[in-house]
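[1] have a look; sequence and predicted model below, questions after that.
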Amino acid sequence: MSRNLAEWLAYQERVNVHSIELGLERVRSVWQAMGSPAPAPRVITVAGTNGKGSTVALLEAMLRAADLRVGAFTSPHLLDYNERIRIDRSHVDDSSLIASFERIEAARGELPLTYFEFGTLAALDLFARAGVDVAVLEVGLGGRLDAVNIIDADVAIVTTVDLDHMEWLGADRDSIGREKAGIARAGRPVIVGELAPPQGLLDVLAARGAQVERAGIDFGVERHVDGWRWWHRDRGAMELPDPALAAPVQYANAATAIAALHALWGNLLTPSNFFAAVSTGLHEARIDARLQWLGGEPAVIVDVGHNPQAARALAEWLDAQPAARVHAVYGALADKDVAGVIAALGTRIHHWHLAGLDQLTPRGLTAAALAATLQQVLPWAPFDTHADVAEALAAARDLARPGERILAFGSFFLASAVLAERGG
């Protein structure tokens, strides 16, 4: 029976009773049954708590600027599933995805793959068939047992490590770091983008024999009034333009992406075009819902910051903006540290519009649950509760005055609803 894309995705959600089932045995077996297609001659794998999507987008833009064919796999998507798999910065079409899902289905036999595993295998299959030069693969959850880890990356990246998905990855940064270190391979570069990574991450990387390059030690950022300087321990340095992506944290993401390319550049880029590719990539890299300015008056900015580390990055960005009252439209999932997010932003938010996500996903918190946590953390903070994102956004627009800002942030479900409201 032929299925359209929506039917295939609904089917994948039924194949495995577990929406998340970490482990490589099943997905590796299916990949081998498909002929173990290598996604590309060079592979970069990107793990981390925050910054993965931005780092993938930066790598993608820089590599494309060097005239290389690039496949990028990311998750989750915001509006369309096709966003997850890109070839030369274009989303794959429905027919290509369906054909790949059919090949996966024929190969899997009785093995129950998860929704994410289907998508991972489709990305590997489609990149191999397209003949891309470089595949950039974002890890979905953790690293060691994530489906992406069936591929031996030429360069691995760990952007940041913080407390998130603790029910799967561990209760502290050391434990989570050990899981993320699982993407490293002996004798191959691994780029650590955080200035103060947990010791658990560093211990496992050393035990695995990876060639570790650390931000602040082996490479780094020096910002100045006219741009910024990227430097490397080999005495290489480049004066660069500011990233098009907003937020101070994007300098760290850009530096990490450049370090990964630097580790591979002898095989990919020549000295004469390395600087040009990096500069062009910084200018052209785009990714939705990362401090994305939607315009309007008052202006709406949407971001997928959904954990305390991401909220601290939002706070740093707000502190760097001209003074203006900020109205938050916020929604979260039940497994997130809502109290930590609220505390990180604190009094920077002048009014909270709390949006229930329970109608969008079984994991979504109600507005009442968000309000209970807000009143514990910031008892004085003004807020309203709303049944859904559309209602919360409309209320924020009604209350905010010209010159003020509306920051819509939290879950990908909230960001998706905001982008859908404006037509993508």
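    All right, it came through fine.
[2] only C-alpha atoms for contact and neighbour calcs from this point on.
    Will do.
[3] and the host helix or strand of N253, what does it pack onto?
    Taking DSSP states H and E as the criterion, N253 maps to helix 249-268. Contacts defined by 3 or more CA pairs under 8 Å, 6 or more residues apart in numbering; DSSP states H and E place helix 249-268 against helix 52-65, strand 155-158, strand 189-192, strand 219-224, helix 271-284.
[4] can you rerun that using 6 Å?
    helix 52-65 (3 or more CA pairs under 6 Å, 6 or more residues apart in numbering; DSSP states H and E).
[5] need the contact partners of the helix it packs on.
    The contact list for helix 52-65, computed with CA atoms under 6 Å, 6 or more residues apart in numbering, reads N253, A257, A277, V278, G281, A285.
[6] buried ones in the helix holding N253?
    By 16 or more other CA atoms under 10 Å, the buried positions in helix 249-268 come out as 249-264, 268.
[7] so which residue is dead centre in the chain?
    G53 (3.0 Å; CA atoms, centre = their mean).
[8] relative to E194, how far out is it?
    Here G53 is placed at a distance of 15 Å from E194 (CA to CA, to the nearest Å).
[9] burial measure for P298, as a count.
    Using other CA atoms under 10 Å, P298 has 18 neighbouring residues.
[10] the structure to be compared is supplied as follows:
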Amino acid sequence: MRGIEWLESLANFEDDRSVAISPVDLVRQAATVLVGTNSGMRFIHVAGTNGKGSVAATAAVLLGDMGFRVGLFRSPHLCRIEERVMIDATPISTERLDQELVQLATLTDQQLVPRLTHFEALFVATLSVFALEGCELAVIETGMGGRDDATNIIDADVAVITSVGHDHLVELGPTLADVLDHKLGIVHDGAAVCLGPLDSVLRAQAADRLALNPTIWIDDLEFERFPGVGGQEIVEHSALGERSFFVPLFGQTSAWNALLAIYAVEAILGRRLSSERIETGLARLHLPGCFEVLRGRPIVVVDTAHNREAAQALGATLIETFGPGHSIGLVMGMSHGRDPSDFLLALGIASVDSIGLLDCGVPVKDLMDAAVAHYPDIKVMDWSVELRPVGELLSSLDTEIVLVTGSHCACGAVLCKDTPTLLLGTP
């Protein structure tokens, strides 16, 4: 796999925050050479501190269910890189991805395109795959920020800003206003915009920036949620009439994300979707690592929350879904110097009985110190040195519920290894 080997040799900002990203114009130059300028695709572009992967995947599933050939670009991945490049809800083959990367590597070696970073090269190759495979529509998730992100070479019909939080303040800040400014950078002239919840100060900033763009504010929507088995019913009230549909997702944040995806799809199609169309489309939605419940003994909940706001939403969803009074075990690994104490405080779980710690960049000792500070009587296990199957490790926590969280690395350690040992019962 020469193309993928070449890709993995490139500087990778996701692994090393000191890596310099390329100017957007250089990424556009490479895409113009490899892809051309007239693919005919139309785009939904999704940015946000949290929730952008869920919104992007939900929008792609809805569009695909209506018969469109839809590309989806996501980042990062849980198990294998092909998950980032999907057509009609299916990852492209390793061979197809490698083929396109070989073309880009050859152009780079010939100095016909600039040398890009790992993320930038993957995105350029993805656009070429989507064009050559006949995608009519593509949903693109930003890597980080928006304005200076490689994905901002597209001119999207619809832009979605899911949330603005404290993650990446070092790179995008120092203030939340700066973070929002970066994310609003994906909004081009004439694009429709869908915005997630914002406080009053950030909303005023966004309103000023979007004065000439048709904008939907989720804070202005009227809807009710009715949590149930396997998800929740959403009842939306608007001047256009009431809609009611079931979504296989848990928690208030997931409801917001589903609505943002629905409105983005309606904006790019120029028509309102019926309750039946939404419910049928979302029936096949599966979001790995997004409050994903693996039922058995113990019940395992996998969620890629990795920052303060995501941890708050995760803790609230856990209580809403299962109620209080259960024994809880935690599997945790964090990356990029994030603060485990801040994460556990935001998670807001009153009692955790045991914890398995993984080295995903933040040292296990730092995780251990934070866990013991929050839960003095907790049973602590260093899983970074354990060689037992994942299923055995989960059972060793000896709790009714096990929550796996803190990073894509931690969630991937459970979802991508020994997965059959986790499915001890039926969902």
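    Nice, I can see it. Values in this document were obtained by computation on a predicted structure and should not be read as measured data.
[11] before we move on, back to that, tell me the two of the contacts of helix 52-65 of structure 1 that are most distant?
    N253 and A277 (16.1 Å; CA to CA).
[12] save the contacts of helix 52-65 of structure 1 as CSV, and put in distance to A184 of structure 1 too.
    Below are the contacts of helix 52-65 of structure 1 laid out as CSV (distance: CA to CA, whole Å):
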residue, distance to A184 of structure 1
N253, 19
A257, 16
A277, 26
V278, 24
G281, 25
A285, 26
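[13] ok, so of these, who is nearest I157 of structure 1?
    A257 (8.3 Å).
[14] so what corresponds to the closest one in structure 2?
    Matched by TM-score structural alignment, A257 of structure 1 corresponds to A261 in structure 2.
[15] dump the residue contacts of that match.
    Neighbours of A261 of structure 2 in contact, by CA under 6 Å, 6+ apart: V55, T58, A59.
[16] of these, which is the nearest to G143 of structure 2?
    Of the contacts of A261 of structure 2, the one sitting nearest to G143 of structure 2 (CA to CA) turns out to be V55, at 14.0 Å.
[17] what about the closest one, how many neighbours?
    29.
[18] now swap in L176 of structure 2 and tell me
    L176 of structure 2: 18 surrounding residues under other CA under 10 Å.
[19] map it onto structure 1.
    Using TM-score structural alignment, L176 of structure 2 lines up with R173 in structure 1.
[20] likewise for A410 of structure 2?
    In structure 1, A410 of structure 2 lands on L414 (TM-score structural alignment).
[21] that match belongs to a helix, doesn't it?
    Yes. Assigned with DSSP: H, G, I helix; E, B strand; the rest coil, L414 of structure 1 falls within a helix.
[22] can you tell me what G333 of structure 2 aligns to in structure 1?
    Using TM-score structural alignment, the equivalent of G333 of structure 2 in structure 1 is G331.
[23] any idea how far N307 of structure 1 is from that match?
    12 Å.
[24] pick out whichever of these two has more residues nearby.
    Between G331 of structure 1 and N307, counted using other CA under 10 Å, G331 has the larger neighbour count: 30 against 25.
[25] turn the contacts of A261 of structure 2 into CSV, including distance to V235 of structure 2.
    Converted to CSV, the contacts of A261 of structure 2 look like this (distance: CA to CA, whole Å):
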residue, distance to V235 of structure 2
V55, 18
T58, 18
A59, 19
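[26] of all those, which comes closest to V187 of structure 2?
    Nearest to V187 of structure 2 among those, counting by CA to CA, is V55 at 16.6 Å.
[27] any idea what that closest one aligns with in structure 1?
    Per TM-score structural alignment, V55 of structure 2 is aligned with T55.
[28] and what of I161 of structure 2?
    Checking TM-score structural alignment: I161 of structure 2 goes with V158.
[29] that match and K180 of structure 1, how far apart?
    V158 of structure 1 is 7 Å from K180 of structure 1, by CA to CA.
[30] surely W231 of structure 1 is in a strand?
    Yes. Applying three-state DSSP, one finds W231 of structure 1 inside a strand.
[31] contacts only, for it.
    By CA under 6 Å, 6+ apart, the contact list for W231 of structure 1 reads F219, G220, A237.
[32] ok, L201 of structure 1 next?
    G177, R178, A181.
[33] how close does the last one get to A206 of structure 1?
    As for A181 of structure 1, its distance to A206 of structure 1 is 10 Å (criterion: CA to CA).
[34] between those two, tell me which one has more neighbours.
    Using other CA under 10 Å, the more surrounded residue of A181 of structure 1 and A206 is A181, with 28 against 14.
[35] hmm, back to that, of all the contacts of W231 of structure 1, which comes closest to R144 of structure 1?
    F219 (25.2 Å).
[36] any idea how far the closest one lies from A255 of structure 1?
    F219 of structure 1 is 8 Å from A255 of structure 1, by CA to CA.
[37] what does L261 of structure 1 give?
    For L261 of structure 1, the distance to A255 of structure 1 - CA to CA - is 10 Å.
[38] same thing with L414 of structure 1?
    Taking CA to CA, one finds L414 of structure 1 at 29 Å from A255 of structure 1.
[39] do the same with T385 of structure 1
    Distance of T385 of structure 1 to A255 of structure 1, computed by CA to CA: 40 Å.
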